[in-house]
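>>> predicted model and sequence below, questions to follow.
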Amino acid sequence: MSELKVTLIKSHIGQPEKLRGCLLGMGLTKREKTVVLKDTPEIRGMIAKVSHMVRVEE
């Protein structure tokens, strides 16, 4: 199974609770933090919701 490298590039401050929940679910708590996640449909959906706040590398 492939992996995705996700980096938070924009702060979650001032964002709606749903978006903050997606970021927290992926383990992104601070700006410029990078996490490696499995490439699943659930993770892809979370990334789609916060696509304007994260950078994704495959």
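Sure thing, it's come through. Residues are numbered from 1 along each chain as shown.

>>> when you work out contacts or count neighbours from here on, use the C-alpha atoms and nothing else.
OK.

>>> now do the contacts for Lys38.
By Cα atoms under 8 Å, 6 or more residues apart in numbering, the contact set of Lys38 is 1-4.

>>> could you turn the buried ones of these into a ChimeraX selection?
Remark: buried members of those, expressed as a ChimeraX selection using 16 or more other Cα atoms under 10 Å:
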select :4
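
>>> got another one to weigh against that:
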Amino acid sequence: MADKLKITLVKSTIGAIPKQRATVEALGLKKLNKTVELPDNGATRGMIQRVRHLVKVEEI
């Protein structure tokens, strides 16, 4: 398991359901192609799983 995850928003949330929009915002992503680094834990993995079609994830 990696120490941190690099998460990038690659698809717009315009057509997404409100719960998915809230999850993307909770991950700290506001604009398209922006990247955040978050700790690799169960909570983060769960949020990524909900919006996996909108984000790109790399282990660092």
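On my side now, so go ahead. Just so it is clear, the model here is predicted, and its values are computed rather than measured.

>>> check which helix or strand the closest residue in space to Gly27 of the first structure that isn't next to it in sequence maps to.
Nearest residue to Gly27 of the first structure, sequence neighbours excluded (Cα to Cα, 6 or more residues apart in numbering): Val35, at 7.0 Å. Here Val35 of the first structure, judged by DSSP states H and E, is contained in strand 34-38.

>>> mean shift of that strand relative to the second structure?
Its matched residues in the second structure lie on average 0.3 Å from strand 34-38 of the first structure after superposition (mean Cα distance after the TM-score superposition for the first structure).

>>> name the helices or strands packed onto the following helix or strand past that strand?
Sequence-wise, the next helix or strand downstream of strand 34-38 of the first structure (DSSP H and E) is helix 41-49. Using 3 or more Cα pairs under 8 Å, 6 or more residues apart in numbering; DSSP states H and E as the contact test, the elements touching helix 41-49 of the first structure are helix 17-26.

>>> quick one: buried residues of the helix it packs on?
19-20, 22-23, 26.

>>> mean deviation of that helix from the second structure?
Per aligned residue, helix 17-26 of the first structure averages 0.4 Å (mean Cα distance after the TM-score superposition for the first structure).

>>> packing partners of that helix?
helix 41-49.

>>> which helices and strands does the helix or strand following the helix it packs on pack with?
Note on helix 41-49 of the first structure: by DSSP H and E, the next helix or strand toward the C-terminus is strand 54-57. Applying 3+ Cα pairs under 8 Å, 6+ apart, we find strand 54-57 of the first structure packed against strand 3-8.

>>> many thanks, have a good one.
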